[in-house]
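Colleague: Sequence and predicted structure below; questions after.
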Amino acid sequence: MSSGSAGGAVPAPRWAVWAAWGTVLITLPSGLWRLGNALGLPWGYASARWDQDGLALIALSLLTTATAALSLGLVRPWGQTVPGWVPQLGGRVVPARPVVVVSSIGAVLLTLLWAQLFWWWTVEPVPSGVDPRWHTPVGFLYLPLVAWGPLLATVTWDYRRRRRASESV
């Protein structure tokens, strides 16, 4: 299940591939909940309906999952060499340093952002507009996001390790 080798690239270990896919999968529960609210399903918000708020919830869900999917580039060949079908850039080596810097910053920010979930879920009162009966279920849907930053950091560390190994060959 590890990625194939691109040029002199070192393939990702199985655990890193699983961790990268984990970053995508953990965004799905909260994203599906937001989509349900956008479509007017009574999943906790009294004012859920199809309008600008609904469009924002859909956009946020898609953006969250797409952003998480970028971590797959850390374990796939296209994260090390631009695919040949990309005009003018195909076949070029992706510079490792900017990838590691941006991914590391993302991991730190995600960790700081989602670590607050525990506070929101256990200490703060239920926000206005939220049905109190949904406070705990929604917390469980968002809880996987706490792992997003640490998973991304782990995959980033492995990407950096593998890129260094391929450069020294």
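Modeller: That came through, no problem. Predicted model, so just to flag it, every value in this text is computed and none were measured. Numbering: from 1, shown residues only.
Colleague: make it CA atoms for all contacts and neighbour counts henceforth
Modeller: Will do.
Colleague: Tell me which stretches of this protein form helices.
Modeller: In the chain, helices defined by DSSP state H lie at 14-25, 28-38, 52-69, 96-115, 117-122, 135-142, 148-167, listed in chain order.
Colleague: Nearest the geometric middle of the chain, what residue?
Modeller: Centroid-nearest residue in the chain: Ala68, 2.3 Å away (criterion: CA atoms, centre = their mean).
Colleague: So it versus Arg76, what's the distance?
Modeller: Ala68 sits 14 Å away from Arg76, taking CA to CA, to the nearest Å as the criterion.
Colleague: Give me the neighbour count for Asp51.
Modeller: For Asp51, the count of nearby residues is 12 (other CA atoms under 10 Å).
Colleague: try the one 3 residues further on
Modeller: Neighbour count of Gly54, defined by other CA under 10 Å: 19.
Colleague: Is it correct that it is in contact with Tyr45?
Modeller: No - Gly54 lies out of contact with Tyr45 (CA atoms under 8 Å); the separation is 11.4 Å.
Colleague: So for the two, which residues contact both of them?
Modeller: Common neighbours of Gly54 and Tyr45, counting by CA atoms under 8 Å, 6 or more residues apart in numbering, are Asn37.
Colleague: For the closest residue to Pro42 other than its chain neighbours, give me its contacts.
Modeller: Nearest in space to Pro42, with sequence neighbours left out and distances taken as CA to CA, 6 or more residues apart in numbering, is Ala48 at 7.0 Å. With contacts defined as CA under 8 Å, 6+ apart, the neighbours of Ala48 are Asn37, Ala38, Leu39, Gly40, Leu41, Pro42, Gly54.
Colleague: then this one, side by side with the first:
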Amino acid sequence: MDVMRRWFRWSAYWPVWSGYAAAGGSALYGALGVFWAMGGGGFPFAPVEDDRASGSILEGSQAGAVAPVMAVVGLIGAVAALAMTRRWGRNGVRRALLGFGWGLAGLLVLIIPDFSLLAVIAFSPLLLVFAFTGVPGPQEGIGDILYWHRTNLIILFVIGVLWALTTLAYQRRTRQVCAHCGRGEATIARWTTPEAARRWGRWAVYVACAAPVPYEITRIAWYAGIPLGITDDFLRMMRETPGMLEVGLGCALASIGGAVLTQGLIRPWGEIYPRWIWFRAGRRVPPALAVVPATLVALAAIPAGFMNLRMSFDAGLGESWGLNAPGMLWIFWGAGLGLAAYAYALRRRGSCRHCRTPARVRHEEGQVRPFTTSA
């Protein structure tokens, strides 16, 4: 617990270190872009065999076309991230930096990745075991699962998250509000009050729980021998491939378990540990313990949904709609889960330890203002 507590304390200063981390990541890929443009090996989107290819939108592209763009964007990004950290720019320059930052974050987090991070999250316990016992089956090791084309997408995702944090901190600082909580002397919108967040957050939870249901039904049906959304030949192929049906069933069960945990964002046991967690029963659940994992899964689900959307258009649905169509709904799963986590954070947030803005609010003319000592 002490290690976790120190981590949370360090992560609370994200407006300070995220900009430098984003600049470092952008500079690294800018330099790699130059290297790949000059013919260097290891270009992560180069055409490879199907069993080593990723589902990225850039998969199969040529280094001569993509690497120079990576070099330019990466090196410009390093300068822009440092400028945001130093709070440079006003008016038009500020808008340009914000547009660049949010655009790059969206590209790296939502558009370029595939399902890799979502798969790593779902199978992280098994991957931890495999690191010590080896991977069963024909694979030679973890490297056959986290190969470079796939690992590169996870790294780009992390850099994209850093860019989102950098841009958010810059946007708040240049608005003269607290970079940590976004609150200040300005009025607070009514929809961010705990009462409003509880209402719309409940609907977000319902969407997040309902969107993966078609995926869960199809994978459980396949395991039971029912070719729902696929051909008989494809089901026969999965039966003959060791572990393939079991992996699908495991993903479905993990999704169902995630839906149960998502309910905690609107249930009392999501705020106070219930009796069945005997070693913490009755204690307050730290908000970050729910918000951070939910946000991470939400961000990972959306690009996985876009990947299934692209693959559906490429292959056509037809009688094999069960392969990709259920995964298209992950876009709504991620969006709903992200909004539910945000609503939970709004309800649970207390006084900001950085700007000292209190948690209590009062309504004025349809808006909400924080209580102050002079109120």
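Modeller: Noted; the coordinates are in hand. A quick note: this is a predicted structure, and the numbers were derived from the prediction, not measured.
Colleague: quick one on the thing from earlier: how close does the residue nearest to Pro42 of structure 1 get to Arg14 of structure 1?
Modeller: Counting by CA to CA - Ala48 of structure 1 and Arg14 of structure 1 are separated by 41 Å.
Colleague: got the angle between the helix or strand encompassing Arg9 of structure 2 and helix 287-315?
Modeller: Counting by DSSP states H and E, the element that carries Arg9 of structure 2 is helix 2-11. Taking axes from the mean of the first three to the mean of the last three CA atoms, to 10 degrees, one finds that helix 2-11 of structure 2 is oriented at 70 degrees with respect to helix 287-315.
Colleague: Using JSON lines, please lay out the helices of structure 1 together with distance to Thr81 of structure 1.
Modeller: What follows is the helices of structure 1, written out as JSON lines (distance: least, CA to CA, whole Å):
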{"stretch": "helix 14-25", "distance to Thr81 of structure 1": "17"}
{"stretch": "helix 28-38", "distance to Thr81 of structure 1": "28"}
{"stretch": "helix 52-69", "distance to Thr81 of structure 1": "17"}
{"stretch": "helix 96-115", "distance to Thr81 of structure 1": "10"}
{"stretch": "helix 117-122", "distance to Thr81 of structure 1": "37"}
{"stretch": "helix 135-142", "distance to Thr81 of structure 1": "34"}
{"stretch": "helix 148-167", "distance to Thr81 of structure 1": "11"}
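Colleague: Among those helices, single out whichever gets nearest to Leu89 of structure 1.
Modeller: helix 96-115 (15.5 Å; CA to CA).
Colleague: Which secondary structure elements does that closest one sit against?
Modeller: Using 3 or more CA pairs under 8 Å, 6 or more residues apart in numbering; DSSP states H and E as the contact definition, the elements that helix 96-115 of structure 1 packs against are helix 148-167.
Colleague: Can you give the distance from the helix it packs on to the centre of its chain?
Modeller: When distances are taken as CA atoms, centre = their mean, to the nearest Å, helix 148-167 of structure 1 is centred 15 Å away from the chain's centroid.
Colleague: Quick one: residues in contact with it.
Modeller: In this structure, residues lying in contact with helix 148-167 of structure 1 by CA under 8 Å, 6+ apart are 8-12, 16, 19-20, 22-23, 26, 71, 74-75, 96, 100, 103-104, 106-111.
Colleague: Is there a quick ChimeraX command that grabs whichever of these are buried?
Modeller: Isolation of the buried members of these (16 or more other CA atoms under 10 Å) is achieved in ChimeraX through the command below:
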select :9,10,11,12,16,19,20,22,23,26,71,74,75,100,103,104,106,107,110,111
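Colleague: now the nearest residue to Gly225 of structure 2 once chain neighbours are set aside: how far from Ala197 of structure 2?
Modeller: Nearest non-adjacent residue to Gly225 of structure 2, counting by CA to CA, 6+ apart: Leu235, 7.6 Å away. When CA to CA is the yardstick, Leu235 of structure 2 and Ala197 of structure 2 sit 44 Å from each other.
Colleague: so who does the residue mapped onto Pro214 of structure 2 from structure 1 touch?
Modeller: Matched by TM-score structural alignment, Pro214 of structure 2 corresponds to Pro29 in structure 1. For Pro29 of structure 1, the contact set (CA under 8 Å, 6+ apart) comprises Leu141, Tyr142.
Colleague: Recalculate using a threshold of 10 Å.
Modeller: Applying CA atoms under 10 Å, 6 or more residues apart in numbering, one finds that Pro29 of structure 1 lies in contact with Leu35, Ser61, Val138, Phe140, Leu141, Tyr142, Leu143, Pro144, Leu145.
Colleague: Would you quantify the distance from it to Pro87 of structure 1?
Modeller: For Pro29 of structure 1, the distance to Pro87 of structure 1 equals 36 Å [CA to CA].
Colleague: go on, Trp43 of structure 1?
Modeller: Trp43 of structure 1 sits 44 Å away from Pro87 of structure 1, taking CA to CA as the criterion.
Colleague: Who has more neighbours out of the two?
Modeller: Set side by side, Trp43 of structure 1 and Pro87 show unequal neighbour counts under other CA under 10 Å, the larger going to Trp43 at 18 against 9.
Colleague: count of residues packed around the residue nearest to that one when sequence neighbours are not counted?
Modeller: The spatial neighbour of Trp43 of structure 1 that comes closest, neighbours along the chain excluded (CA to CA, 6+ apart), is Asn37 at 6.1 Å. Applying other CA under 10 Å, we find 23 other residues in the vicinity of Asn37 of structure 1.
Colleague: rewinding a little: tell me which two of the contacts of Ala48 of structure 1 sit farthest apart.
Modeller: Pro42 and Gly54 (12.9 Å).
Colleague: Between these two, which contacts overlap?
Modeller: By CA under 10 Å, 6+ apart, the residues touching both Pro42 of structure 1 and Gly54 are Gly36, Ala48.
Colleague: Any idea how many residues pack against Leu57 of structure 1?
Modeller: For Leu57 of structure 1, the neighbour count with other CA under 10 Å is 23.
Colleague: Tell me which residues touch it, please.
Modeller: The contact partners of Leu57 of structure 1, by CA under 10 Å, 6+ apart, come to 31-39, 48, 50-51, 63.
Colleague: Got a quick ChimeraX command for the buried subset of these?
Modeller: A single ChimeraX command is used to select the members of these judged buried by 16+ other CA under 10 Å:
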select :31,32,33,34,35,36,37,38,39,48
